[in-house]
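**Q** could you look at this predicted model? Sequence included:
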Amino acid sequence: MAAAMWTRRGRSSVTSVGKVIRSKSSHSAVKSQYDALVIGGGHNGLVAAAYLQKGGLKTAVLERRHVLGGAAVTEEIFPGFHFSRCSYLLSLLRPRISADLELQKHGLKVYMRDPYSFTPMLEEGVNGAPPRSLTLGSDLTMNQKEIGKFSQNDAKTFRDFAAHLNKIVEAIHPLLDAPPVDILGITAGSLRKRLGAVTTLLPVIKCGLQLGRNIPAFYEVLTAPAMKILNQWFESEPLKATLATDAVIGVMTSSNNTGSGYVLLHHVMGELEKAKGAWGYVEGGMGSVSQAIACAAQSYGAEIFTEKDVGHVLLGSDGAARGVVLKDGTEIHSKVVLSNATPRVTFKNLTPQAALSPEFIKAVDQIDYTSPVTKINVALDKLPNFLASPTPDNKPGPHHQSSIHLNCESTEVLETAYRQAMNGRPSDRPMVEMTIPSVLDPTLAPPGCHVVSLFTQFTPFYIEGREWTSKDRENFADTVFDWVEKYAPGFKRSVVGRDILTPPDLERIFGLTGGNIFHGSMSLDQLYLARPLPFLSDYRSPIKGLYLCGSGCHPGGGVMGTPGMNAARAVIADLKM
């Protein structure tokens, strides 16, 4: 089973059912008619519902699971331990959405992390000193001191590198809140449609003006391997490997592969409390983000339902979407339908195949959903004590609130892990990003205990062509725990329970095709005008009245909300025509 209690010190082994906490679902019965239906109560679907209802459309959200949030969900896997079971950090949620929906008023509270990154080394300390580590945060002087342990040149260069990336990030922000350029609208159709489509060029023009002489640098970051960029700036392996994790996180790629530079950029373009690039923990776990959005949507009048599994989209005699049919046979009618599912699930599972052309179905089949991620949620009765920064009193140090990068001493270690997965085997020295949100948010675990997220790479969807078994899951988790133990002796003894989610588990439980956390690879051929397909980038589908609103659309994955907002705007604009 994906979620299995690990027997320790005589404690019984049980299977977790993932108890929901603070689910928000309408108590009224589902009506037979709405203006808009949203399939899936993930954060983007909830954002879409909020904007649709705010725009005057009577809207309902239909969520398959017993808990809202999709991948942004909090679940009590073991008694007293509340986990951000899938997504685990917040940064990319667009400030405009947070302000529009007044999410703070609806309960969203974020704990800022500083420092934000800790990379311990596996090495012998000198003259009895602990092993070295690299800690990065908001204090430039502290960062330079930390980097100087490995390279004085890198310490001097780091300020300029950060400023360089920040200029690019600031320039592309207009593209994140707007739909892609409407190429078809500009080049075809009536004069009125062309004039309207020209406005979609404005964010691109604004971006270009802000980039100015940095356009070549932006192009390089967009297209180059991350390592090419990092090698231009730095020489020390721990720094390059730590930064390279952002270029591969959630993506089956190497930092030496073309396009990994953009993935790096994607993970530093966020903002929290007006702090650029900051990542934080949400009080109550990531489900509280979804909960706040749901509360906002319901405050406008939207109706939200859990345990409503959609069988297929209902089409009218004219071929347009006219509602949905639940798997129990219930028909719910609407003017429009928005799907928060992945493009593949939307068009292969939910849409009647006879309504789609063979050419379109073939194109959908080509969308890449390869995932390297196995997420392991761990309940601990004691805080990890790292050799590189010891805290033997079980009280957290500043580094405990960070993203803790294990097996990240060198880029060669990351490359080896990637190549093993590409050969169909889970990495035997996996890249691990450990976070301990209970250090800042005591509501997540019993007193003295902690919840830990282990976001690990690289693992394939199939192991040398065959499906994962329960033994495979446990063996890989054992490998991960053995490596954590090397950095923090005593870790394994402190484990109360673990929840193992391989790529197939992420697909089965959360509907993430291929286990891909972004609803589709963030590769260059699946970004902006080509997300999810070159002729399917404006949130509209070939079926009139059927829209996409999930992370498979521009601007992509992460808890961002923009796909939901933009899809809602497209619906409102179309209904006004």
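**A** Sure thing, it's come through.
**Q** switch to C-alpha atoms for all contacts and neighbour counts from now on
**A** Noted.
**Q** stretch 296-312: end-to-end distance?
**A** Using Cα to Cα, to the nearest Å, one end of stretch 296-312 lies 28 Å from the other.
**Q** give the buried residues for it.
**A** Buried residues in stretch 296-312, defined by neighbour count with 16 or more other Cα atoms under 10 Å: 296-298, 300-306, 308-312.
**Q** now what about that stretch, what contacts it?
**A** Applying Cα atoms under 8 Å, 6 or more residues apart in numbering, the external contacts of stretch 296-312 come out as 24-26, 30, 39, 41, 46-47, 49-51, 53-54, 58-68, 101-103, 106, 294, 324-327, 349-352.
**Q** mind doing that once more with 6 Å?
**A** Contacts with stretch 296-312, where a contact means Cα atoms under 6 Å, 6 or more residues apart in numbering, come from 25-26, 50, 53-54, 59-66, 101, 324-327, 350-351.
**Q** likewise for stretch 23-42?
**A** 57-63, 67-70, 303-305, 332-340.
**Q** try this one next to it:
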Amino acid sequence: MAALARSARSRSGKALVRVATGSRAGHSSAPKTQYDAVIIGGGHNGLVASAYLQKGGLKTAVLERRHVLGGAAVSEEIIPGFHFSRASYLLSLLRPHIYQDLELKKHGLKVYLRDPHAFTPLLEEGVKGQPPRSLLLGNDLKKNQQEIGKFSEKDAKIFPEYVAHLEKLACAIHPLLDAPPVDIPGVTQGSLRNRIAALKSLKPLVQSGLKLGKNIPEFYELITAPIMKVLNRWFESEPLKATLATDSVIGANTSPSNPGSGYVLLHHVMGELEKEKGAWGFVEGGMGGVSKSIASSARALGADIFTEQEVGQVLIGADGTAKGVVLKDGTEVRSKVVLSNATPHVTFRKLTPQDALPQEFITAVNQIDYTSPVTKINVAVDRLPNFLAAPNTADGKPGPHHQCSIHLNCESVEVLEKAYKEGQQGHPSSRPMLELTIPSVLDPTLAPPGCHVVSFFTQFTPYWLEGGRVWTDEDREKFANTVFDWVDCYAPGFKNSIVGKDILTPPDLEREFGLTGGNIFHGAMSLDQLYLARPLPSIANYRSPIKGLYMCGSGSHPGGGVMGSAGWNAALAVLADLKRR
């Protein structure tokens, strides 16, 4: 079947770039003219919101612009026979109560847990004919200590303590994920009765504080400090520190030496999968499997979900409240409330009539940071990569390291810092940080037998190139070749195994998925854009300045990742408001 993959090559032998076909996952019929709630965008948060609104008794419709549901959590057949998680590519952060409430397993969600989960090979000469060293980390702490001990016995000894400490900090903030931020206006303004009622919004904050206990100072340091300040206190070996530091910059335009990078790391370790804390896994069929299962659950509850229905504008009534939406073709779909799963920029600068918004609010929206360093590259290959540090066996079967997040150019923090600095100067990193995954190792549905899909999450690439120049196809090919040349350093022959590729620079991510600036989080996860200030202090509770218009996407608290919390919290806010009417 490897020959089948090779047939995707052009006659010249060059890898083809295919346009995704995708599968139609929405209703082909037109939406009705009246609903209780209309949701703009069929990303996972919008789908979660639709399910909970429908459960709450509101007839709800989801209107998705693209031909396939899922937003960034989507599966597409880019190369014939190869199915990719085209944007997001791993699952961990989806909140357990959503998983259970919506019966996602019953609706088709299947996850392959990974163990081990991280592999960092080094570029070095092996000693006495041995392969180069590498670091392999998984769930077995003793094995982890053996791996870390190759670089530092001191680090190996203390590593279990570090893991337990980080887990405690991560678990302590779970109450904050499943509730809106503290209602500051409610607590400080209005009648005494209303202020007392608003005090209930403090409960999650108090719960987190009690869970943290004496660790509050350590938590405060972690979320505000450069992660290297923390990691340097714990460890001495560069491969370990660099591997851990990748979680502090993944998807973020920051370096491990910048303040706030500690929170990005915490955000990436606070998940839970199949009751296993901190676990990450591959979704069968790709990340679109998450979105499909949520959509299936929402439909079973009665929600209407449509693809290829692009919203052109939020409909504002004479009284200044949201009355529904107007589709691009001019069709009006009226509703009591509108929820936007789009980014704050798209919602308030493109979809909302500007004369309906206060000028100071528009000014604030314009200041939201969407800077992204990410280029996603999806690759079809006709054989497994063969790493010098972990050579393939004669039978060609995948090794444990093939199921991991494979970190390349992560030998030291200095390498990460240099890559970051280049990206800030308008140049794609010449030695980019690479996280590659091969989900087809665990999920055979993704590729023909003997073949594989490879996902590259690369950093650092700017939105604008030097001098404000836009990306060209030549620039994309040049950067992709840089990535593949580096992979060849670790796994010779990789480049020759490629039969097709899909290159998504920050502007491409913006165009394809509506991610402003190409930012996967719907806005930077920096300290000035979190919790009470996400996306802005004035709308941190999902309610916009326009009555009846709500935010439900990752641009709201608690932020990015396939989590579902923003959709859940927004739905609860809508139901509470309608109950008070």
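**A** Arrived safely. This is a predicted model, so every value here is computed, not measured.
**Q** put one on top of the other, what's the TM-score?
**A** Remark: TM-score between the superposed chains equals 0.98 [TM-score structural alignment, normalised by the length of structure 1]; 572 aligned residues with a Cα RMSD of 1.2 Å.
**Q** among the contacts of stretch 296-312 of structure 1, which are in helices?
**A** Among the contacts of stretch 296-312 of structure 1, the ones falling in helices (DSSP state H) are 50, 53-54.
**Q** out of the residues you listed, which is nearest to residue 245 of structure 1?
**A** residue 50 (34.1 Å; Cα to Cα).
**Q** quick one: buried ones out of the contacts of stretch 23-42 of structure 1?
**A** Buried among the contacts of stretch 23-42 of structure 1 by 16+ other Cα under 10 Å: 57-63, 67-70, 303-305, 332-340.
**Q** turn the ones in helices among the contacts of stretch 296-312 of structure 1 into CSV, including distance to residue 160 of structure 1 and neighbour count.
**A** Formatted as CSV, those follow (distance: Cα to Cα, whole Å; neighbours: other Cα atoms under 10 Å):
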residue, distance to residue 160 of structure 1, neighbour count
50, 41, 31
53, 45, 24
54, 43, 19
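**Q** redo the residues you listed as TSV? Include distance to residue 287 of structure 1.
**A** Below are these laid out as TSV (distance: Cα to Cα, whole Å):
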residue	distance to residue 287 of structure 1
50	17
53	21
54	22
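**Q** ok, now how distant is the residue lying farthest from the centre of structure 1 from residue 390 of structure 1?
**A** No residue in structure 1 sits farther from the centre than residue 127, which is 42.5 Å out by Cα atoms, centre = their mean. Distance from residue 127 of structure 1 to residue 390 of structure 1, counting by Cα to Cα: 16 Å.
**Q** so who does residue 207 of structure 2 touch?
**A** Contacts for residue 207 of structure 2 (Cα under 6 Å, 6+ apart) come out as none.
**Q** oh, that last question was meant for residue 580 of structure 2, not what I typed.
**A** By Cα under 6 Å, 6+ apart, the contact set of residue 580 of structure 2 is empty.
**Q** so which residues of the stretch 151-300 of structure 1 form helices?
**A** With DSSP state H, counting those that start in this stretch, the ranges of helices along the stretch 151-300 of structure 1 come out as 152-176, 183-187, 191-198, 202-211, 215-223, 226-233, 237-248, 260-266, 287-300.
**Q** which stretches of the stretch 401-550 of structure 1 form strands?
**A** Ranges of strands in the stretch 401-550 of structure 1, per DSSP state E, counting those that start in this stretch, are 403-406, 431-435, 450-457, 495-501, 546-548.
**Q** corresponding residues in structure 2 for the shortest one?
**A** Yep, that's strand 546-548 of structure 1 we're talking about. Aligned using TM-score structural alignment, strand 546-548 of structure 1 spans residues 549-551 in structure 2.
**Q** and the fourth one, by the same measure?
**A** Here strand 495-501 of structure 1 aligns to structure 2 at residues 498-504, judged by TM-score structural alignment.
**Q** average offset between that stretch and structure 1?
**A** Here stretch 498-504 of structure 2, set against structure 1 after superposition, deviates by a mean of 0.3 Å using mean Cα distance after the TM-score superposition for structure 1.
**Q** show residues contacting that stretch.
**A** The contact list for stretch 498-504 of structure 2, computed with Cα under 6 Å, 6+ apart, reads 8-9, 15-17, 375-381.
**Q** which of those residues fall in strands?
**A** 375-381 (DSSP state E).
**Q** wait, which of those is closest to residue 359 of structure 2?
**A** Proximity of those to residue 359 of structure 2 (Cα to Cα) peaks at residue 375, which lies at 34.0 Å.
**Q** ok, the closest one to residue 507 of structure 2 distance?
**A** Residue 375 of structure 2 sits 9 Å away from residue 507 of structure 2, going by Cα to Cα.
**Q** tell me which of these two has more neighbours.
**A** More crowded of residue 375 of structure 2 and residue 507, by other Cα atoms under 10 Å: residue 375, with 28 against 22.
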